[in-house]
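Participant: predicted model follows, preceded by the sequence.
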Amino acid sequence: MSLVGKFASVGGATMVSRLLGFVREAMIAGALGAGPVTDAFYAAFRFPNLFRRVFAEGAFNTAFVPLFAKEVEGGGNEAAQKFAEEVLSVLFTVLFVFSALAMIFMPFLVSTVVAPGFVSSPEKFELTVLMTRIMFPYLACMSLMAMMAGILNTMRIFFLPAVVTTLLSVFQIIAIAGGMLLGIGDETMGTWQAWAVFFSGLVQFGVLAIAVRRQGLRLRLRLPRITPEVKRLLILMVPALVTGGVTQINLLVGQIIASLQENAISVLNFADRINQLPLGVIGVAVGVVLLPELSRSLKAGNFADAQHLQNRSLEFALVLTVPAAIGMVVLPGPIVSLLYERGSFSAADTAMTAAALAAFATGLPAYVLQKVFQPGFFAREDMRTPMWFSMISVAANIALSLAMFPFLGHVAIALATSISAWVNVVLLAMTLWRRSHFRPSSVTVRRCTMILLSSAVMGVVAWWLGHALIEPAMGEGLVRKAASILGTIAISAVVYLVAVVLSGGIDKGEIKRSLRRRRA
C-alpha cells in the first residue's frame, strides 16, 4: 500500500470516529445544553484524557515505536516479543499504582488542577469528582491500548487500531439515547456518560490485545524489571512526556482559566470538537503512519526514502488542513448553528462557540504540521529538542491566555492555543532545516504554494456565498438553512479541488494511480 493509501486508511477510520463524535456531541448539546452538568463532565473527562494523550499517545508511543521497530528490523518477532513483554509488565504496574493514587486524592486534584473555579459550587464540584473517579481507569486501558496499537502499526496494520476508537462514541451514544428514552435527570445522565467512557476503554483494549495475539505475539505479564531496553525507553519518555502532550497541556491550562467564566468550558469543548474533525482525520493519520515508517527507513539506512516520506506527508497535511482552516474562519457561525443549535443549545451559545471555533481554526495547519515535523526527531531517538520547543510553546500559551483573557474572554484561550502551536512548528521546521534532516524538495515547495493560493480562492468564494446564500436562509426553517450551508460548503470544495488540481497542487499521477487501484 502506498503512503497516501495508508494515510487514507487511517484517515477514513478516524473520520468515522470523528463523525460519531459529532453525533455524540450534538446529542449531549441537545440533552444538557451548555450547563453545569456538561461543564462537570467535560472537565472530568479532560483530566484522564489529558494523561492518555500525554502519556499513552504522546510520550509512550513516540518512545516505544522507534525502539520496537528497531527490534523488529534487527531481531525479528522473537526479540520484539521479549521487549514488548518487558515493557508491558512495567507499564501495567505503573498504571495500576498511578490510577489508584489519583482516584484516592481526586478531590484535591479537582480543586487544584482539574477545575479550581468549581470549588465555589459544591454540587458541581462533587459531581466532577465522582465522574473523574469513574473515568480515570480509562487512562490505564488507553495506555495499554496505545502499546497494542504501536505494535500493530509497526507491523503495518493501521486500520484496526484507528477504527476501534469509534467504540468510545458508540458507548456514549447508547448511554445518551437510553437516558433520554428513560427520562433520567441531568446529573444521572452525566454519570451514565462517565460509565460509558470506562466500559469503552475496556473493550477497546481487549480488541487490540486479541489482534496482537493473532499476529503471533503472545504477550504475557512478567515480574516487572528495569532491563537495559526498558531503561532506554524510560529515558526517551522523559522529554517526550513534555513534547507529546503540549497541545493537551495547553488545553488544560485553558480549562483552568475558562472555569472562571460561566459556560466557557462547554463552548470551548464544542468548538474544539469541530476543529478536531480535520485535525483528527489528517493529523492522526500522519502521526500514526509516519513515525513507524520513518523509523524503519532510518534504521535500514534508506535516507532517500525518509526524505520522500516527509515530503509527501507535508503535502498531504497542507492539501486538506489549509482549506479546512479557511472554511472554519470564514463560516464559523453557520457551521456551529447547523451542528448544535437545537434543544437546550441557544443562539447565544452558537455565537460564543463560533468565535472560539474561528480562533481554534487559525492554528489548525500548525497542529497537523507538528505531526509532520516531530517524527523527524523521534525516529532518530532525539526527544530532547522537541521537548524544549514544547516548553517554549506552553509558556507562550499561558502568557497569552492570561494577557488576553480579560479582554477577549474564552476566545483568548483558543487564540493563544493556536499562536503557541505556530511557535512550536516554526522552531521544529527551522531546526530540521539547519541540521539537514529535512529540506522540502522544489516539487513540494511548488505544490504547497499552489495549495495556499487555491485555498485563498476558495475562501473568497465561501465568503461571498455566505452573504448571498446563507444569511437570507438563517431565519428560515432547518431544511433551507441546512441546504444553504451544505451547498456553500460543497461549491467551495469543488472550487478548491478544481483550482488545486489545475495548478498542480496535487500530484495528478497519484490521483490516476488511486483510481486505477479502485477499479482493480
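Facilitator: Ah, there it is. Numbering: from 1, shown residues only.

Participant: alpha carbons only for contacts and neighbour counts from here, please
Facilitator: OK.

Participant: ok, the spatially most central residue of the chain to Leu202 distance?
Facilitator: Central residue of the chain (Cα atoms, centre = their mean): Gly280, 4.8 Å from the mean position. Separation of Gly280 from Leu202 (Cα to Cα, to the nearest Å): 22 Å.

Participant: what's the answer for Ile134, then?
Facilitator: From Ile134 to Leu202 the distance is 13 Å (Cα to Cα).

Participant: tell me how many other residues surround Arg273.
Facilitator: By other Cα atoms under 10 Å, 18 other residues sit near Arg273.

Participant: what about versus this one:
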Amino acid sequence: MSSSPQPTVAKAPSLLRSGAVVGVMTMLSRVLGLVRDVVFARFLGADAGADAFFVAFKVPNFLRRLFAEGAFAQAFVPVLSELRQNNAGSALKLFIDHVAGCLGVSLLAITTLCVVAAPLLAVVFAPGFYFDNPEKMALTGDLIRITFPYLLCISLAGFLGAILNSFDRFAVPAVTPVLLNIVLIIAAVFVAPRMGEPAMALAYGVLVAGVLQFSFQLPFVAQLGLLPKPKPVWSDPNVKKVLLLMAPAIFGVSVSQINLLLDTVLASFLPSGSVSWLFYSDRLTELPLGVFGVGIATVILPALSRQHTASSEHYSSTLNWAIRCVLVIALPATVALVVLAKPILFTLFQYGEMGVRDVNMASVSLMAYSLGLPAFMLIKVLASGYFARQDTKTPVRIGIIAMVANMGLNVLFVVPLHFGWQLGHAGLALATCASAFLNAGLLYRGLLKSQAFVPENNLLRFALLLCVASLVMGAGLWFSLQYLPSFEVLGWLPRIGYTALFCMAGFAVYVLVLLLLGVRVRDFKPNKT
C-alpha cells in the first residue's frame, strides 16, 4: 500500500461531495427500510409476535450501534487517521490486523454467551413480558437466540466500514444496510406466511442479512490492500489506545440508544402493542436522522481527526458547516413530522394487520419523538468534535447526566401520579427528547469552553431564519389538512397522492421562504475561521 502523504485539510467541495454520496446511499437504504416497515405492518401488525420480534431485533441492533457504529468507530477512526496522517505504512496494516483479532475474539465470546443466555436477555430487555405474557416472553427468548449472532457479523461489517470511511470511501458502508432491508422484505413476504410463527422467518432473515453485509464489504477493503488478517495482540499500544478511548465512548456516543432501550423496557409493562407503536414512530424519526445526521457525522469525523492532528484552523469551520447542514434539515423535518404524523402513518402502515387504533397511538409517539430530532442530529455532529480530538471522557460525563435525566422524566411522564394521569408510551418518547436536548446543549457548551470550537457570528441568526421558514411551512400544512377528509376513510391511492403532494408543497414553501429571507447556497460552504 502506498504511503504517500495524505491531504491534511478536507476542502469544502470534498465535504459537500462526500456528504451527498453518503446522503444518497443512506437515503436508498432508509427508503427500503421504510418499505420493510410497511411490509412488517402488513404481515405482523402490532400483536404479541410483532412485539417479541422487535425486542429480539433491538437487542443485537442496540449493541451494534453501541459498539460497531458507536464507541468502536468513534475510537478506531481517529487512531487510524492519526497513523495515516503520520504515513505509518506497514504499521497501519499491522494495527488493523491486531484490532481485527481483538474485536473478533471479543465478539465471538459475547455472542456465544448471549445465545446461551437468551431467555435471561429476554427478561432483562422486556421484563413486562415475564409478568404479563409468559408465551410472549418464551417467544422473545427463542427469537433472540436466532438474531443475536447478527451482532458478530454486523460489528465486523462496521469495522470494515470504518476502514473504508477513514480512506474517504463512504459509499460502500452507506449502501451496505440495503442488504438487510432486502432480505427482511423477502422473508416477510415469501417466508413468513408459510411458517406457523411469522416472526421466526424475520429472525432468520436478520441472521442471513448480517452475513451478507459483512461479506459485501470485503472486496472493497481488499482493494485498499488492507484486508485484515486477524491477530489478537492486546499489547499493541494503538490497540490499547482504541480500548481506552472506547470504554467511555460507549456511553458518550450512544446515550440516545440507551434511552431508546429504556423506552422498550418500560413499554413492555404498558398495554400490548406499545413496543410496536414506539418502533414504527421511531423508524420514521430515524429516516432524517440516519440520512443526514449520521451521514454528516460520518463524513466529518475523518476530516476533523486529520485537521486536529495537524492543528488545522479548519477544524472549527468544519463543525460550523456540519451544524448548519443539520439545522437546515432537522428543523423543517421536525415541524413536518409533527403536523403530518397521522397522514404519514396512515399512508405507510394502516393496512392488513395494522389497525386504526395502532396508527393513532403510534402518531402520538411520533410527534413526541419528532420534537427531539434536532437534538438527536446535533448529538451525532457535536460528539464527533470530541472524538476527533480523542476526548471520550467529556461525552461520557454528559451522557450519564442525560441518562439520569431521562430516567427521572420516564418516571414523571409514564408512572401514574397521585393525580391519576400518565402519558403512556408517548411519555417515553417525550422523556427521550428532553434528555437529548440536555445532552446536545451540554456537548455544545463543552466545545465552547474548550476553545477548540468557535461558533460563527451569524449562526444564531441563521438558525432563527430556519425556524421562521419551518413554522411558515408547518402552518401552511396544518391549514391545508383541515380541508381534507380523514385519512382513515381514504383508500391507499388517495393517501399516497395527498401525502406526496403535502411533502412537495411543504418543501417548496420552505425553500421559497428561505430565499425570501436571504438564505443562499453559499451559506452552506465552510467559512475559514
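Facilitator: Looks like it arrived, so ask away. Just so it is clear, the model here is predicted, and its values are computed rather than measured.

Participant: on that earlier part again, ok, Ile134 and Leu202 of structure 1, which is more surrounded?
Facilitator: Taking other Cα under 10 Å, Ile134 of structure 1 and Leu202 do not tie; Ile134 has more neighbours (21 against 17).

Participant: so what corresponds to that one in structure 2?
Facilitator: In structure 2, Ile134 of structure 1 lines up with Ile146, judged by TM-score structural alignment.

Participant: helix, strand, or coil at its match?
Facilitator: helix (DSSP: H, G, I helix; E, B strand; the rest coil).

Participant: related to what we said a few turns ago, which ones are touching the residue nearest to the centre of structure 1?
Facilitator: Gly280 of structure 1 makes contact with 11, 14-15, 18, according to Cα atoms under 8 Å, 6 or more residues apart in numbering.

Participant: what helix or strand is the equivalent of Leu243 of structure 2 over in structure 1 on?
Facilitator: In structure 1, the residue paired with Leu243 of structure 2 is Leu234, using TM-score structural alignment. Following DSSP states H and E, one finds Leu234 of structure 1 within helix 228-243.

Participant: repeat for Ile182 of structure 2
Facilitator: Short version, using DSSP H and E: Ile182 of structure 2 is in helix 178-186.

Participant: helix or strand right after that helix?
Facilitator: Next along from helix 178-186 of structure 2, by DSSP H and E: helix 198-223.

Participant: who are the packing partners of that following helix?
Facilitator: Applying 3 or more Cα pairs under 8 Å, 6 or more residues apart in numbering; DSSP states H and E, one finds that helix 198-223 of structure 2 makes contact with helix 48-63, helix 134-147, helix 150-166, helix 171-175, helix 178-186.

Participant: one step back: where's the counterpart of the residue nearest to the centre of structure 1 in structure 2 relative to Thr347 of structure 2, distance?
Facilitator: Applying TM-score structural alignment, one finds that Gly280 of structure 1 aligns to Gly290 in structure 2. Distance, Gly290 of structure 2 to Thr347 of structure 2, by Cα to Cα: 21 Å.

Participant: and the longest helix anywhere in structure 2 with helix 48-63, angle?
Facilitator: For structure 2, the helix with the greatest residue count under DSSP state H is helix 12-43. Using axes from the mean of the first three to the mean of the last three Cα atoms, to 10 degrees, the inter-axis angle of helix 12-43 of structure 2 relative to helix 48-63 is 160 degrees.

Participant: Thr38 of structure 1 maps to what in structure 2?
Facilitator: Aligned partner of Thr38 of structure 1 by TM-score structural alignment: Ala50.

Participant: same question for Asn250 of structure 1.
Facilitator: Checking TM-score structural alignment: Asn250 of structure 1 goes with Asn259.
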